[in-house]
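Asker: got a predicted structure plus its sequence, pasted below:
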Amino acid sequence: MTTSEPDCLFCKIVAGGVPAEIVREGERVLAFRDINPQAPTHVLVIPREHYPDAASAARAGTGLLDEIAAEAHAIAEAEDIASTGYRLVFNTGSGAGQTVFHLHCHLLGGRGMEWPPG
């Protein structure tokens, strides 16, 4: 884990070098709307520090994944989707669809979610 990676898109968003529609900010996390939404509500919740994926954050043992989940729930409440249900997705690795290698949680809601997801 490093504080930031110079070529990382999400590190650039955290630093303010790339614009994003910010939904919520915390000391350790930042949330913004996905530029290619897959649901009426599609928000990415990311740590300010650079972790390449969920597994690396879990190994660090700092409680960051708990904080990301709590922030996602607070956003779901603010977006009025908490009561109807929402999905949290962490893609880990290119085979799972991860394209930006900075830990991020997709908060999806506002429509029915099918199973299996894809």
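Answerer: Structure's in. What do you need? Numbers count the residues shown, from 1 in each chain.
Asker: switch to C-alpha atoms for all contacts and neighbour counts from now on
Answerer: Fine.
Asker: where do the strands sit along the protein?
Answerer: Counting by DSSP state E, the chain has these strands, from start to end: 22-25, 29-33, 41-47, 86-89, 105-109.
Asker: which of the ones you listed sits closest to residue 79?
Answerer: strand 41-47 (7.5 Å; C-alpha to C-alpha).
Asker: A further structure is provided below for comparison with the first:
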Amino acid sequence: MADCLFCAIVAGTVPAFKVIDVPSGVGFLDIRPVFKGHVLVVPRQHVVTLPELPSSDLAEYFGLVQRVTAAVPPALGAQGTFVAINNVVSQSVAHLHTHVVPRTKGDGLRGFFWPRTKYASDEEAADYAAKIASELG
């Protein structure tokens, strides 16, 4: 897609600090990282959200995400990673991308992405579960 920043990075017409460039996608540093070494992994094809990614591409795409997730801790001396995908809300670029953020115990990141809440009752929780289960068929 001509006006998509991530498509331009994949095509090589916009520079990025790439960490991997393979047929299943591209990984590059986020220019506004949560922590240094924060990588964005994108599929080569332009899709906006995870549900739009063809199921035939899931294994290769998530295989790439898995490779990056495995590489970040030893490469950076981190203890682990935080892996996340936004779909529409908080998605600053309308191209599917998976965040792989290096994490170390005590790094200060605490629930900053998701404020927590509680269900009013087990019945309310069961109702939410039933609605989602129904949608899944």
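Answerer: Good, I have the coordinates. Since this is a predicted model, take the numbers as computed values, not measurements.
Asker: ok, back up a step: what's the closest of the strands of the first structure to residue 7 of the first structure?
Answerer: strand 41-47 (16.1 Å).
Asker: where in the second structure does the closest one fall?
Answerer: Strand 41-47 of the first structure lines up with residues 37-43 of the second structure when matched by TM-score structural alignment.
Asker: surely residue 21 of the first structure meets residue 43?
Answerer: No. Judged on C-alpha atoms under 8 Å, residue 21 of the first structure makes no contact with residue 43 at a distance of 9.5 Å.
Asker: how many other residues sit next to residue 97 of the first structure?
Answerer: 10 (other C-alpha atoms under 10 Å).
Asker: that one and residue 106 touch, don't they?
Answerer: No. Counting by C-alpha under 8 Å, residue 97 of the first structure sits too far from residue 106 to count as a contact (12.0 Å).
Asker: gap between stretch 44-62 of the first structure and the chain center?
Answerer: 10 Å (C-alpha atoms, centre = their mean, to the nearest Å).
Asker: in it, what's buried?
Answerer: Taking 16 or more other C-alpha atoms under 10 Å as the basis for neighbour counts, the residues of stretch 44-62 of the first structure that come out buried are 44-54, 57.
Asker: just checking, what packs against the longest helix seen in the first structure?
Answerer: For the first structure, the helix that runs over the most residues, judged by DSSP state H, is helix 64-78. Contacts of helix 64-78 of the first structure with other secondary structure elements, assessed using 3 or more C-alpha pairs under 8 Å, 6 or more residues apart in numbering; DSSP states H and E, are made with strand 41-47, helix 54-60, strand 86-89, strand 105-109.
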